[in-house]
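In: structure of the sequence below:
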Amino acid sequence: MSEQSERPETVPGGTRVPVRMCVRCGAITDTPVVVSEVHQGSGPGFTVYACRDCAPHFPRVPAVLSLPRASHRGGGER
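Out: Prediction:
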């Protein structure tokens, strides 16, 4: 890798820059935006990222604390 890279892995001071692939266009971005969180019952989930240009094409990720509890959604507990 050359000394002058388009996307440096670290910034001055040694802080690591997150580099992720956009789920929509496949571009590698150093300014990823979280567009989804996938939860799994049988193991760890994962986070889905998009670039800044594609992020507006996804619905906003709801805040977990703003969602109604399961007993208030109807049907009660099972």
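In: from here on, just use CA atoms for contacts and neighbour counts.
Out: Fine.
In: and the residue lying closest to residue 47 once chain neighbours are set aside, how many neighbours?
Out: Leaving out its chain neighbours, the residue that sits closest to residue 47 by Cα to Cα, 6 or more residues apart in numbering is residue 37, at 4.5 Å. As a burial measure, residue 37 scores 12 neighbours (other Cα atoms under 10 Å).
In: next: residue 38.
Out: Using other Cα under 10 Å: residue 38 sits among 9 other residues.
In: about what we covered before: secondary structure element holding the residue nearest to residue 47?
Out: strand 33-38 (DSSP states H and E).
In: how about residue 48?
Out: Assigned by DSSP H and E, residue 48 falls in strand 46-50.
In: and for comparison, fold this next one:
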Amino acid sequence: KNIGVTHLTNGCYRLHPVEWNIGEAAGALAAYCLQRGVSPRQVRRDSARLADFQSALVQRGVELAWPVLGPV
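Out: Sure, this is the predicted structure:
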């Protein structure tokens, strides 16, 4: 794995489902960019492209946010 995080945030990122989610999103972004002839940076900077990419992730069943379980 090659994720640049601090030792504090690693407590979350080290869990396998989170790692899988990051890898799935990264692979989907690479495919999205190749199909459209854009760079990942262009997707991030353009709100319409970002929304389109996020919609594509949701259609694939990729989680985009932490679930809300209620008061802690």
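In: any idea what the TM-score comes out to?
Out: Here the TM-score for the pair of chains, by TM-score structural alignment, normalised by the length of the second structure, is 0.20; 38 aligned residues with a Cα RMSD of 5.2 Å.
In: on contacts alone, who are the packing partners of the strand holding residue 37 of the first structure?
Out: strand 46-50 (3 or more Cα pairs under 8 Å, 6 or more residues apart in numbering; DSSP states H and E).
In: taking strand 33-38 as reference, get the angle to the strand it packs on.
Out: Interaxial angle, strand 46-50 of the first structure versus strand 33-38 (axes from the mean of the first three to the mean of the last three Cα atoms, to 10 degrees): 150 degrees.
In: could I get the buried residue list for strand 46-50 of the first structure?
Out: Across strand 46-50 of the first structure, burial judged by 16 or more other Cα atoms under 10 Å covers 49-50.
In: same thing with stretch 20-34 of the second structure?
Out: For stretch 20-34 of the second structure, by 16+ other Cα under 10 Å, it's 22, 25, 28-29, 32-33.
In: just those now: which is nearest residue 10 of the second structure?
Out: Residue 10 of the second structure lies nearest to residue 22 out of the buried residues of stretch 20-34 of the second structure, by Cα to Cα, at 13.2 Å.
In: hmm, residue 46 and residue 35 of the first structure touching each other?
Out: No - contact criterion Cα atoms under 8 Å: residue 35 of the first structure and residue 46 do not qualify, at 11.3 Å.
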